[in-house]
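Chemist: Build me a structure from this.
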Amino acid sequence: MTADCVFCRIINGDATARVVLETDTVLAFHDINPQTPTHVLVIPKEHFPAVGDMDPTTAGEVLAAAHQVAKAEGVDESGYRLVFNTGPDTGQTVFHVHCHVLGGRELHWPPG
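Modeler: Purely as a prediction, here's the structure:
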């Protein structure tokens, strides 16, 4: 855990979040600035700065949790998008790996 990481503070209970799913290794919660009707962040409880820093087991747990979130939010059949932003050029502002689960409306390609 990193003291200056907002996601680590959420995991520790030092900051609040609207939790959707929690396991021993993963936490999912609603984004505070949603870009789609369904916008949930799925994070590993262990601090990894970027997606490439995760081990394969943790990456698999994050992906499995993202699918569970899509089902819980009712977008698993209509469709959803998973997005990992890695690095400042992608707009990553919190350097604790996180997967955006986006859905609830038609999403176009390519993204902006």
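Chemist: from here on, contacts and neighbour counts on C-alpha atoms
Modeler: Noted.
Chemist: any idea how far residue 67 is from residue 10?
Modeler: Distance, residue 10 to residue 67, using Cα to Cα, to the nearest Å: 21 Å.
Chemist: Following up with a second sequence; could you model it the same way so I can compare the two?
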Amino acid sequence: MSLYWFGNCRTEEQRAEMERLDRAGVCLFCPDVIRSHEKQQIVRETAHWIVTPNEFPYAGARLHLLLIPKEHVTDLVELTAPARADLFEALSWVKDTHGLDHYGLGARNGDSRFTGGTIRHLHLHVLVGEGDADPDADGEFTPVRMKFSSRPPTR
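Modeler: Next up, the predicted model:
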């Protein structure tokens, strides 16, 4: 089974990068790969987590960070106890550093073909919408939407 599910790509650039990584047989979110990836900027590291901006942020997001466990798992319940506990250190750092008084947190667990995800390595999305900065602002508003389901093609 591939590390990537191409059916949920949002842009051609994202698909091309995932195909390149898939051909190389590497998981972008595993620590050695993400540390050497030219486009992934690590903004914080804890004992068990990496915090990085999403290279392909969702429409409407003024902040879109990923919390990525250093363990290669596909479900939150597969994390070791130390990694589960350390998640809150990473999340607290994000909240404090960005002065957040509200945010969304999304995680897809299991098989990417059904969850709306693209990569078979657990990661959590920290999302703040662009309209959240000024609720009285006039103009176009794009709500942040995170896909939590998909249907793979039948063969």
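Chemist: what's the TM-score for these two chains?
Modeler: Overlay of the two chains. TM-score (TM-score structural alignment, normalised by the length of structure 1): 0.78; 107 aligned residues with a Cα RMSD of 2.7 Å.
Chemist: Structure 1: strands as residue ranges?
Modeler: Using DSSP state E, the strands found in structure 1 span residues 19-22, 26-30, 38-44, 80-84, 99-103.
Chemist: Map residue 107 of structure 2 onto structure 1.
Modeler: When structure 1 is aligned by TM-score structural alignment, residue 107 of structure 2 is paired with residue 84.
Chemist: Now do the nearest residue to that match once chain neighbours are set aside: how many residues are near it, please.
Modeler: The shortest distance from residue 84 of structure 1 to any non-neighbouring residue, by Cα to Cα, 6 or more residues apart in numbering, is to residue 99 (5.0 Å). For residue 99 of structure 1, the neighbour count with other Cα atoms under 10 Å is 23.
Chemist: Aligned counterpart of residue 99 of structure 1 in structure 2, please.
Modeler: Using TM-score structural alignment, residue 99 of structure 1 pairs with residue 124 in structure 2.
Chemist: Double-check residue 122 of structure 2 against residue 109; I have them as touching.
Modeler: Yes - Residue 122 of structure 2 lies in contact with residue 109 (Cα atoms under 8 Å); the separation is 6.8 Å.
Chemist: so what sits against both of these two?
Modeler: 74-76 (Cα atoms under 8 Å, 6 or more residues apart in numbering).
Chemist: so which of those comes closest to residue 3 of structure 2?
Modeler: Residue 3 of structure 2 lies nearest to residue 74 out of these, by Cα to Cα, at 10.5 Å.
Chemist: List the residues that contact the closest one.
Modeler: Taking Cα under 8 Å, 6+ apart as the test, what residue 74 of structure 2 contacts is 109-111, 120-122.
Chemist: let's go with 6 Å and repeat that
Modeler: 109-110, 120-122 (Cα atoms under 6 Å, 6 or more residues apart in numbering).
Chemist: List the members of those that persist in structure 1.
Modeler: Counting by both residues aligned by TM-score structural alignment, their matches' Cα atoms under 6 Å, the contacts of residue 74 of structure 2 that remain in contact in structure 1 are 120-122.
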